[in-house]
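[1] pasting the structure only:
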């Protein structure tokens, strides 16, 4: 079954169920008495077990089955959901995740789960060290459900069917079928039993109803009412041939006796003003009908392979290029009908562009939901108490960006917990709560998404950072004295920089923050950090919404055209050459009370041709975090939507160029990487 066409669906749904189990286990640890959470975990585990067994992944199904047993004890008040017990369950989930990852990468999903199974079995018995502190409480036997009582109630229609069938020579049987308690695919067994029964007669009722049986919402047994001309023993033997059936009881129904009994019961219920039937009758009279139901809107979704969306995006990018070409032709020909058609096409393609971009958008929750579990494990390893708060998980980003931000965010969160949050003893001495807090927040602002990691830990020691930076040769003592707090904190992102006193498994090896910055900047993002000693730190990441189709300002230098992303532009300006000064061998201007250095694109990109003889400079003021610069160009063309295309594998090291685009006239315009131009 491993090469089955359903494998992709299995992998997607398994990952969703494992994430749900992780999330709910973390909730359960905080609310150990909330059995509704246990029910959610149990349902996810049960579904996962069934899917794994169906697909033939035996180790996965076996381990999930043992995990179910522990959850069942918690659900039935026979085991307390202590942190120690949940550690064992979390360990099992780690194995399950590893198996699903192996399957998704083309493996067979096999894994030695002996230790995990043994731990779960010991937890069940209360014999392991993990379970030693768990108080096992015996509870009184619950009243049996209707199917365990082996009694069935029939409505008026069902009684009529039974009576008429008896007149035609059929026997009515009530059959109780019990499954093996270790049966993995209960719904499949039910289906096979029903298939047997339909060969010998007709099923008129089941308890629980068929829908619940299909969803495995029953214990180990269920009741079926069958009409047949076969004798009871033959029916029993046929059912017993189905695997994992341990008991079958076939009992004939006395239809006449049952009819009089049911009639009496109905009369009693209808005359009792507190009965459900009496209340329903009142409702029926008031509403005129008892069948009116409130319409519910179903959330209809469909899974689409991301490769199809990529193909759709590429085709639309070509359409955007042709749209630009049509707009240029229409403006040159000055034909009113052509202009109207092109304008209409531009509006429609604009709406289409928004829809396609939204289709590619995913909530950052896809990345954020892995962090609570990571924080729990890390805080235990470091013997710290840490509470992770997640805000704005519904904020959406382009899928290509979502794919890239997970690892750098892991670095930042680990950094906050290891370097930022103090030990409980240290926090007590400082008058802080023992439990530190890390806040992971995402929000939209303009055409950008901001992600912030904030902690209430020790903050960044400015002097210690400077001392380390000087000793590593990153800055000189003379330069260090002139640095602002922001500039000092930015030294943390220098390659190989670390303030850790000792190397641990978590940090201190001098890798991490430089990788974080490079990754985010390659996505067109900006990383900044702010900190107050003794109070905490905030790492802020600014990211573009999408990397595929972006708004740019087209500029011209000689005959070459360049595109500057609007997200990097503060404003455009024209300044007189008389207002340009020189400072430290750098041309600067006084722009709104701030000294802004000028960057001449002609010099940066070595554009051939002399300088245009004008008395003024055309400027595009750009920013990177708090830093600002002015790009000097020959002329400003205007704002455009452009398609971002890669320069390919041969032009990966081109300075200050992040890609290219094709304009409406077929000319190629290079896209300026403004982050590289601001030091």
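    It's in. Model, not experiment: these values are computed from the prediction.
[2] C-alpha only now, for contacts and for neighbours.
    Will do.
[3] which SS class is residue 607?
    coil (DSSP: H, G, I helix; E, B strand; the rest coil).
[4] and what about the spatially most central residue of the chain, helix, strand or coil?
    The chain has residue 366 as the residue nearest its centroid, 2.0 Å off, counting by CA atoms, centre = their mean. Look at residue 366: counting by three-state DSSP, its state is helix.
[5] excluding its backbone neighbours, what's nearest residue 11?
    residue 104 (6.3 Å; CA to CA, 6 or more residues apart in numbering).
[6] what's near enough to touch residue 569?
    620, 621, 622, 623 (CA atoms under 8 Å, 6 or more residues apart in numbering).
[7] in strands, which of the residues you listed fall?
    Mapping the contacts of residue 569 onto strands (DSSP state E) picks out 620, 621, 622, 623.
[8] now those as JSON lines including distance to residue 22?
    Converted to JSON lines, the ones in strands among the contacts of residue 569 look like this (distance: CA to CA, whole Å):
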{"residue": "620", "distance to residue 22": "49"}
{"residue": "621", "distance to residue 22": "47"}
{"residue": "622", "distance to residue 22": "44"}
{"residue": "623", "distance to residue 22": "41"}
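[9] dropping in the other structure now:
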């Protein structure tokens, strides 16, 4: 049966089932006896097994079948759930994911799953598998030979070195190192592995090449050929100590077997092979065509061009609307009205094409926190709120690494050990809360923890010692400004360097990345109670609905998404509290911002004969602020234009727009005005 037409559906559905397995295994660890969770995991594994068998991916089907047997034992209480078992099941799911990745990249969907299958068999038979059993030293017999397919062809010089080493009693090894998926600095990890290997022997060849490894031109694994007089177990134990290493596979390499294989390959390259290769190529091409029928990958640059063209259309649409209102021509008004409806639908499609849920970034963090907490011997839980919040694709692609830095920082620096939390009267398990929400034309992401907080005195002392601030400047800093010193380059308060943090890199990189996206980052903390890192990111939606308001002779635009309500208030209702003007809005004290004073424009608000003032109530999260204007003009769709390189960081202004009559109106960033 030709299954290539179902490849796209298979990959998409496999991803969904893998997500279910990951998430439900985390839940199973918290609730080992919860039948509903076990049933959900069993269903996902069973469905994945059936799909894999139908598509002909034997390794995938075999591994899910073994998982199914273990899950069946859990379901009928024959197998007890403990941390070691959860670790083993997680590793099995990681193997499943790597096979699906291989299928998606055009591979055959094969992987050596013998070790993990053996461990699952042992669990099914009632053996206790300890955590250290997950990655034993590779048990490869000395007589085993490897064809070196992963490293590629050898030149005469390399063959002579390998032959000579065997004659002198040395051993040749092919070593494949798999980095963890959340590894941030791959080139640095490769350097550390090479440094270890060079102490154990001589590296003859690597794949990819050293240059490609330095430039991080590889996925998550690389292979080296090593000549050494050390045992496989010693090599394994030394390499696996390097942090962020997922797995190390070591096989004996025989140069004689390599030569035989090369000879056999050259002799069997016949016309039939070439014909088969052509057929395979055609099948692959056909497979690709059938797989892309469902979805089409479009370069983001093309979407940018489409967006720019539509922006010009929106500007012209606004101009036509104004002309039709002035001329009062019936046919023209009807045509413009129809054009407005059609372009509005087109606008919604274009804007949503670029938007994806932030859950694509968030969904990997529970696994990462679980492993990180175990490495640091801490108890940490994560709470995710607002994962369905959508953000522009270009922003989604950039914020993954900054968020990883912040979460690792929260687990390492923020959350205390179980003993420390117990002494402080806290629950032994710490909590990290990851929250995303929309506010106006921005998305806010908050990473908060209930840990130790930030020691203000310690931060200030370190800043003075490093020359970040002078003693005179330090006296004028607010608490918030002191906390934000930790985001300066090379700043670290860690007492010792660890694999997680303490090298003085991270938060400054995070801040620079966020600012390069047009966003902002802030820190707040309470010593002994926890810290909160807040990130504000633009939606990068160039077209938005705004309320046009008037200040004297000038027109300004306020994004409609941040407006809660508009109202007319009597000047007599304006009160004073803490040297600020406020109003009572539905039982809430709301501070006022007089935009005419802020932007230094001529206003009629302060004239004595004006008894009433229009106020626009805007919100940011659960905070409200009233913006006092001269008059309200009306709602309109506008195009957000950049202020240019000479007008960056303009307070409370996020950009400008061109109105229907050709005038320029500034767009107010209401989030900057909410206190």
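    In hand now; what should we look at? Quick caveat, the model's predicted, so the values are computed rather than measured.
[10] re earlier: which of the contacts of residue 569 of structure 1 does structure 2 keep?
    Listed in the original numbering, these still in contact in structure 2 are 620, 621, 622, 623 (both residues aligned by TM-score structural alignment, their matches' CA atoms under 8 Å).
[11] buried among those? Need that as a selection in PyMOL.
    Selection of buried members from these for PyMOL, criterion 16 or more other CA atoms under 10 Å:
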select buried, resi 620+621+622+623
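[12] helices or strands next to the helix or strand where residue 463 of structure 1 lies in the packing?
    Using DSSP states H and E, residue 463 of structure 1 sits in helix 462-471. Counting contacts by 3 or more CA pairs under 8 Å, 6 or more residues apart in numbering; DSSP states H and E, helix 462-471 of structure 1 packs against helix 477-480, helix 485-490.
[13] so which of the ones in strands among the contacts of residue 569 of structure 1 comes closest to residue 157 of structure 1?
    Nearest to residue 157 of structure 1 among these: residue 623, at 76.7 Å, using CA to CA.
[14] can you tell me how far that closest one is from residue 492 of structure 1?
    Distance, residue 623 of structure 1 to residue 492 of structure 1, using CA to CA, to the nearest Å: 21 Å.
[15] now do residue 672 of structure 1
    26 Å.
[16] mean shift between the helix or strand harbouring residue 527 of structure 1 and structure 2?
    In the assignment (DSSP H and E), residue 527 of structure 1 maps to strand 526-532. On superposition with structure 2, the mean distance recorded for strand 526-532 of structure 1 (mean CA distance after the TM-score superposition for structure 1) is 8.1 Å.
[17] between helix 462-471 and that strand, find me the angle.
    Calculated by axes from the mean of the first three to the mean of the last three CA atoms, to 10 degrees, strand 526-532 of structure 1 forms an angle of 130 degrees with helix 462-471.
[18] quick one: buried residues of strand 526-532 of structure 1?
    So for strand 526-532 of structure 1, counting by 16+ other CA under 10 Å, buried means 526, 527, 528, 529, 530, 531, 532.
[19] ok and the next helix or strand after that strand relative to strand 526-532, angle-wise?
    Later in the chain than strand 526-532 of structure 1, the nearest helix or strand by DSSP H and E is strand 536-544. Interaxial angle of strand 536-544 of structure 1 relative to strand 526-532 (the same axes, to 10 degrees): 160 degrees.
[20] and the helix or strand that strand 536-544 of structure 1 is followed by, which stretch of structure 2?
    The C-terminal neighbour of strand 536-544 of structure 1 among helices and strands, as given by DSSP H and E, is strand 549-557. The alignment of strand 549-557 of structure 1 onto structure 2 (TM-score structural alignment) spans residues 543-551.
[21] once aligned to structure 1, how far is that stretch on average?
    Stretch 543-551 of structure 2 versus its aligned partner: 1.4 Å mean (mean CA distance after the TM-score superposition for structure 1).
[22] distance from the chain centre to that stretch, please.
    33 Å (CA atoms, centre = their mean, to the nearest Å).
[23] same question for stretch 181-188 of structure 1.
    31 Å.
[24] cool, and stretch 452-470 of structure 1?
    31 Å.
[25] aligned partner of residue 45 of structure 2 in structure 1?
    Per TM-score structural alignment, residue 45 of structure 2 is not aligned with anything.
[26] ok, residue 45 of structure 2 - contacts?
    Taking CA under 8 Å, 6+ apart, we find residue 45 of structure 2 in contact with 17, 21, 64, 65, 67, 68.
[27] tell me the first helix or strand C-terminal of the helix or strand containing the fifth one.
    Using DSSP H and E, residue 67 of structure 2 sits in helix 58-75. Moving toward the C-terminus from helix 58-75 of structure 2, the first helix or strand encountered (DSSP H and E) is helix 83-104.
[28] and that following helix, what's buried?
    84-90, 92-93, 95-100, 103-104.
[29] ok, and what's touching the helix or strand that that helix is followed by?
    Sequence order places helix 114-124 as the next helix or strand after helix 83-104 of structure 2, per DSSP H and E. With CA under 8 Å, 6+ apart as the contact definition, helix 114-124 of structure 2 has outside contacts at 63, 66-67, 69-70, 73, 79, 88, 91-92, 128-129, 134.
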